[in-house]
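J.: Got a sequence here, can you model it:
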Amino acid sequence: MPLFSNGKKLIKTALTSVTLALLSQSLVAAPQHGLAMHGDLKYSPDFKHFEYANPNAPKGGEVKRWALGTFDSFNSFIVKGTPADGLALIYDSLMEKALDEPFSQYGLLAASADLAEDNTQITFKLRESAKFSDGEPVTAEDIVFTFNILLEKGSPFYRSYIGDIKEVVAEDSHTVTFKFKNGNNQELPLLVGEIPILPKHYWATRDFATPSVDIPIGSGPYVIDGFEPGRSVTYRRNPDYWAADLPVMKGRYNFDEIRYDFYRDSTVSMEAFKAGEYDFRQEYTSKLWATAYEGPQFDSGEIIKKNLEHGRPTGMQGFLFNTRRNLFSDPKVRRALAYSFDFEWTNENLFYGAYARTHSYFSNSEMAARELPTPKELALLEPYRDQLPAEVFTQVYSAPTFKDPKDLRRSTRTALKLLKEAGWQLKKGKLINNKTGEPFEFEILIVQKAFERIVAPMQKNLKRMGITATIRVVDVPQYINRLRDFDFDMVVGSFAQSASPGNEQREFFGSYNADQQGSRNLVGIKNPVVDALIEKIISAPSREELVISARALDRVLQWNYYVIPHYHSRADRVAFRSKLAYPDVRPQYGLGFDTWWVKDNAE
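T.: Have a look, this model is predicted:
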């Protein structure tokens, strides 16, 4: 009996060990050449190049671009300072995003990725050929250093974006494992893959939290070749770039030199473009697009003007309320003020009919809430019914429209009724608070003087309601600092969305970030339902559930009137010198300027 009993115990122990070993193996998938958020990867392990890149594009030449404002730092990872444009050119990440898939990545610094099936960890095997621009190898210690320093001293954005990382471990010099707090954050493995990697040896003797124009070291395709403080910065293609022949880089980063010139005024920059001072311009002002892009340079073909259609979500741009201000803490007040923006008149008279009205935070995508909620959406929203406006369940949100002059008068009456319900009264042409006796006055902060023409008609309509709105135009550094400190009443802002929304929603709308200096929750949203729905998006195990959760979030944001929605375009408006060319195949989810080249360098 004892022998038999011990034999059973040994057999049981052996079986348990085998079971645990098999279970352990099942939790880790085979090494992958890429990662996809939902669905399959488009490109196989033996792919040669991205479809939208021309592998035969000639290398060489220079391109000049423009930037608004100035700069005083080459550190774009912290809150302090005004970073120069183009800094992403000097850094590589573990993985490289494909612009023709909603959210997929392929190995760059990492040769492969092993993602646990329960999504609790991911291991990257680094390429031994990867090196920084100073010749030092990229190692697992650099990866560990990067994520620790970003979470400790980086912008609040990183704590929202990758804050679910529990630990980063260097298994050996070229193997690094990320352990997550739980397996619910479906997007986190891909977010880890897209973070720029910093050299530990460079930062060992420098203060990461202090802005500086010391030229940093990276492992990317370009290095900073020179700069004039606050005026220009020049990037030179690294002839020894370690990844030049990788499939993810074939046909990309073709210019030998990229220079950014900084202009204090966008109107001056436009004249400089026409005079030949730089080569490429993406236009965001419809009036300029309709009236300024003409002349002998365009007639001769020296400058080419193009509308390049895209398929990416256009997100939300609008007048953002700072709900930290008592003036805008009441949703009824915010709803009332939305009646002051006459998009139809603005589009016809100022925009030359170039735009479509934005109603959704996920406009131009399947995630926009354009119809009544489906049963699955209702099931998601129902637990929060007593915390939500009734309209979330029964109506489709639409920003106020003005089809004829009578609509403006009716809208003014509607707005005044809402304001009266919120405790405001129109007296002798002034809107007065019933409790304090103070007039309704606020400031609209803008950074581009050209935007005054858009704000001015709204300012006039607000005056009809007895509201005094002043326009304040400030320079770029002051604008950035005021936004970082939430020192504004109303500002023009945007929430750019991707085809696969996720952790960035915390940064845009999450309660945790409402009081974090430098966060992108400019509105100051502190809404537990919004927080809950953001987590639903982040943990969505399928594309269908992601879409359902995004639509539910859209409805909650819409009916809380956090912004006065603006407008959007479904095309990139670009103008460029005829020396530039781009591939015949264009990416659906990005402009893909890194695939362009200088024709003069063709063989």
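
J.: Only C-alpha atoms from now on, for both contacts and neighbour counts.
T.: Fine.

J.: Run through the strands of the stretch 251-400 of the chain in chain order.
T.: Applying DSSP state E, counting those that start in this stretch to the stretch 251-400 of the chain gives strands spanning 257-263, 280-282, 303-309, 316-321, 356-357.

J.: which helices and strands sit right next to the fourth one?
T.: Of the remaining helices and strands, those touching strand 316-321 by 3 or more CA pairs under 8 Å, 6 or more residues apart in numbering; DSSP states H and E are strand 490-495, strand 563-565, strand 567-568.

J.: now do 6 Å
T.: With contacts defined as 3 or more CA pairs under 6 Å, 6 or more residues apart in numbering; DSSP states H and E, strand 316-321 has these neighbours: strand 490-495, strand 563-565.

J.: how far off strand 490-495 does that strand point, in degrees?
T.: Compare the direction of strand 316-321 with that of strand 490-495 by axes from the mean of the first three to the mean of the last three CA atoms, to 10 degrees and you get 150 degrees.

J.: picking that back up, out of the strands of the stretch 251-400 of the chain, the one nearest S173 is which?
T.: strand 257-263 (33.2 Å; CA to CA).

J.: In TSV, list the strands of the stretch 251-400 of the chain along with mean neighbour count and distance to V144.
T.: TSV is the format used below for these (neighbours: other CA atoms under 10 Å; distance: least, CA to CA, whole Å):
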stretch	mean neighbour count	distance to V144
strand 257-263	21	31
strand 280-282	18	37
strand 303-309	16	40
strand 316-321	22	35
strand 356-357	16	45
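
J.: Second chain to compare with the first, below:
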Amino acid sequence: MSPTNGIRRRAVGALVGATALGLTLTACTGSGSGGGDASTLVVYTGQAGDYQINFNPFSPSRIGGLGTIYETLFFHNKAQVSDPVPLLGTEQAWNEDGTVLSVTLRDGVKWSDGEDFTAEDVVFTFDMLKETPSINAGGFDGTVEAVDDTHVTFSFEEPTFVKGPDLMNTPIVPEHLWADINPVEDVIEEPIGTGAFTLKEFKPQAYTIEANADYWGDEPKVKEVRFISLSGNQAGADAIAAGTIDWQTGPIPDIQNTNKNFPNYEAFTQWQNQMVLATCSNADLGCTGPQTDPAVRHALYYALDREQLNNLAFMETANEISPAFTLTPSQDQYLTPVVTELSAPERSLADNAKESLESAGWALGDDGIYAKDGERLSLTVEVVTGWTDYITAIDTMASQAKEAGIELVAAQSSWNEWTEKKVSGNFQLAMDSLWQGPAPDPYYLYNYFYSSASGAEVGESAGNNYSRYDNPDVDAAIDELSTLPLDDLAARQEYFEKIQGAIIEDMPYVPVLTGGTTSIWNTAEFSGWPSGEDLYAFPAVWSAFDAAEIFKRLEPQG
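T.: Sure thing, here's the model as predicted:
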């Protein structure tokens, strides 16, 4: 596809171009960090409205701590294929048949309250996950044992190669504190971890983490990181213009000329997260509304004009998306013959949308909106207040969908309310994105979002599969894939074909576009940011484990 069609071909770590949003901005000449201590990094994650304190690393409403406070055994770089970075673990190895993973732990590590970190903490964490399905996002179903203080083994009844990265990416918590904690319901206000940072201060408008002087690794040169709350993307752009924040991942006007407009800043984009209209899809589990009909979901898929959407909502920084949710081009090898459309249509196919609806018994009403059994095809789309790009996207999609006889209505709420609606199943549609796993392989996305193991009845807390999709054939194929080595493509393809055929037919998540994740960061005040030459982490401030690695690499220049 050419750059002129509005959907840009993916290229790792590129500076991006975009159209201006119509705001008048002047060059920024002030200091980063709001003119404060040059060793304090001020970041904006997109938090709109006050923070509600919660540093429970397993809670969907957590506000932070992953990677910075709570460490994993290894860090897996989602941005490119590379060796895992040792953290609490130093070595890992599977046995030949993929049933036992042996991990050597780092010696001499202490929790930030001074207690020793040992293998028993690892055993406790994974036993807790196994006993609590709603937080067991990686689907751990094995046995973990402490060989001694610095060695653990994970054992499985069947080959489980693919679960290795998820196991190594699990935050480890201290047994001596968490033995009396409810990991689903409890809010953690004073987090204790092994990471390079500890919590210094919390306020609803901002919280600050500070460098851990007793960290097992090199103490970070960035002494404090302050996470601030603003009113949304517009406020984030204004803060860049004022020079009061050092890093945000989100849109600003005229991204192409970021450094010209703001000499202290650069823009950097990578394509990875896939935007969707997620649906509460499963009527058998209590979902209600027109979106429970697959024909409606397919109609939405064809109604969208993605070229126009990219122009109006995403400043042409988004990219094409596969209906099978394999990233293009890095995961094209995993596409199977069942995928007849390699990418979602760029332009609206309203006739296809109408055909899908009418074949399922929907009839066009006098008001131009389809109806069936007395129910109008009107759908509410949940979105977070202040997410201006998503709000613009929904407004644009509403206009497009109307041409196909579908009414879309946006409902804005706080991030906490939006999350609660998804988790509990109290929604029809939600504008969101599906994320990649720890390795560049579609298995992880399928396991996260399509496995019935992380679904739940409406009213109960779901895991990643908040669409509540439940297909035994997909579950079985995911299970089979978990037994095969990641590099055995020939053996894996038949299971990818089963999954891709089913999820395209059922479409619980309607593909929109692959979002261009753009960070704006202060290169005058801090060095060490990821680049095309050294993409050591996925460059997004809200991608917690990646951001934690970036915080450790940065060096103040003041």
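
J.: Could I get the TM-score for this pair?
T.: After superposition, the two chains reach a TM-score (TM-score structural alignment, normalised by the length of structure 2) of 0.79; 494 aligned residues with a CA RMSD of 3.1 Å.

J.: related to what we said a few turns ago, distance to D342 of structure 1 added to the strands of the stretch 251-400 of structure 1, as a markdown table?
T.: Shown next, in a markdown table, are the strands of the stretch 251-400 of structure 1 (distance: least, CA to CA, whole Å):
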| stretch | distance to D342 of structure 1 |
| --- | --- |
| strand 257-263 | 31 |
| strand 280-282 | 26 |
| strand 303-309 | 26 |
| strand 316-321 | 13 |
| strand 356-357 | 11 |
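
J.: Now do the helices in the stretch 401-550 of structure 1.
T.: Remark: helices assigned in the stretch 401-550 of structure 1 by DSSP state H, counting those that start in this stretch are 405-421, 452-464, 476-484, 504-509, 528-539, 543-559.

J.: And the stretch 201-350 of structure 1, by the same measure?
T.: Taking DSSP H, counting those that start in this stretch as the criterion, the stretch 201-350 of structure 1 contains helices spanning 266-274, 286-291, 296-299, 331-337, 343-349.

J.: got the buried residues for the second one?
T.: Buried residues in helix 286-291 of structure 1, counted by 16 or more other CA atoms under 10 Å: S286, K287, W289.

J.: Same question for the last one.
T.: Residues of helix 343-349 of structure 1 classed as buried under the neighbour-count rule (16+ other CA under 10 Å) are F343, E344, W345, T346, N347.

J.: which outside residues touch stretch 217-237 of structure 2?
T.: 39-44, 47-49, 205-211, 213, 252, 386-388, 552, 555 (CA atoms under 6 Å, 6 or more residues apart in numbering).

J.: which residue lines up with K97 of structure 1 in structure 2?
T.: Aligned counterpart of K97 of structure 1 in structure 2: H76 (TM-score structural alignment).

J.: With adjacent residues omitted, what lies nearest to its match?
T.: P84 (4.9 Å; CA to CA, 6 or more residues apart in numbering).

J.: residue nearest the centroid of structure 2?
T.: Centroid-nearest residue in structure 2, with CA atoms, centre = their mean: W435, separated by 4.1 Å.

J.: Quick one: map that residue onto structure 1.
T.: Match for W435 of structure 2 (TM-score structural alignment): A496.

J.: residues near the closest residue to its match other than its chain neighbours, how many?
T.: Excluding its sequence neighbours, the residue lying closest to A496 of structure 1 (CA to CA, 6+ apart) is G315, at 4.8 Å. G315 of structure 1: 22 surrounding residues under other CA atoms under 10 Å.

J.: What of K12 of structure 1?
T.: For K12 of structure 1, the neighbour count with other CA under 10 Å is 12.

J.: Same check on I548 of structure 1?
T.: The burial count for I548 of structure 1: 24, using other CA under 10 Å.

J.: now the helices and strands packed on strand 316-321 of structure 1 in TSV, with mean neighbour count and distance to G590 of structure 1?
T.: Below are these laid out as TSV (neighbours: other CA under 10 Å; distance: least, CA to CA, whole Å):
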stretch	mean neighbour count	distance to G590 of structure 1
strand 490-495	20	16
strand 563-565	25	23
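
J.: how near is the aligned partner of D238 of structure 2 in structure 1 to A292 of structure 1?
T.: Matched to structure 1 by TM-score structural alignment, D238 of structure 2 sits across from E271. Applying CA to CA, to the nearest Å, the value for E271 of structure 1 to A292 of structure 1 is 9 Å.

J.: Can you find the partner of S467 of structure 2 in structure 1?
T.: By TM-score structural alignment, S467 of structure 2 lines up with V523.

J.: Which residue is the nearest non-sequential neighbour of its match?
T.: Distances taken as CA to CA, 6+ apart place N322 nearest to V523 of structure 1, at 4.7 Å, with adjacent residues excluded.

J.: can you count the residues close to the counterpart of the one you found in structure 2?
T.: In structure 2, N322 of structure 1 lines up with C280, judged by TM-score structural alignment. By the measure other CA under 10 Å, the count of residues near C280 of structure 2 is 29.

J.: Isn't C280 of structure 2 up against Q428?
T.: Yes. Assessed by CA atoms under 6 Å, C280 of structure 2 is found in contact with Q428 at 5.4 Å.

J.: Nearest residue to the corresponding residue of structure 1 for D214 of structure 2 in space, ignoring adjacent ones along the chain?
T.: Residue pairing (TM-score structural alignment): D214 of structure 2 is matched to D240 of structure 1. Once flanking residues are discounted, D240 of structure 1 sits nearest to S133: 7.9 Å by CA to CA, 6+ apart.

J.: circling back to that earlier point, what count of nearby residues applies to the match of S467 of structure 2?
T.: Quick note: V523 of structure 1 (other CA under 10 Å) scores 24 neighbours.

J.: That one: what's it in contact with?
T.: Neighbours of V523 of structure 1 in contact, by CA under 6 Å, 6+ apart: F321, N322, T323.

J.: does D134 of structure 1 count as helix, strand or coil?
T.: Put simply, D134 of structure 1 is coil when judged by DSSP: H, G, I helix; E, B strand; the rest coil.

J.: Sweet, I'm off.
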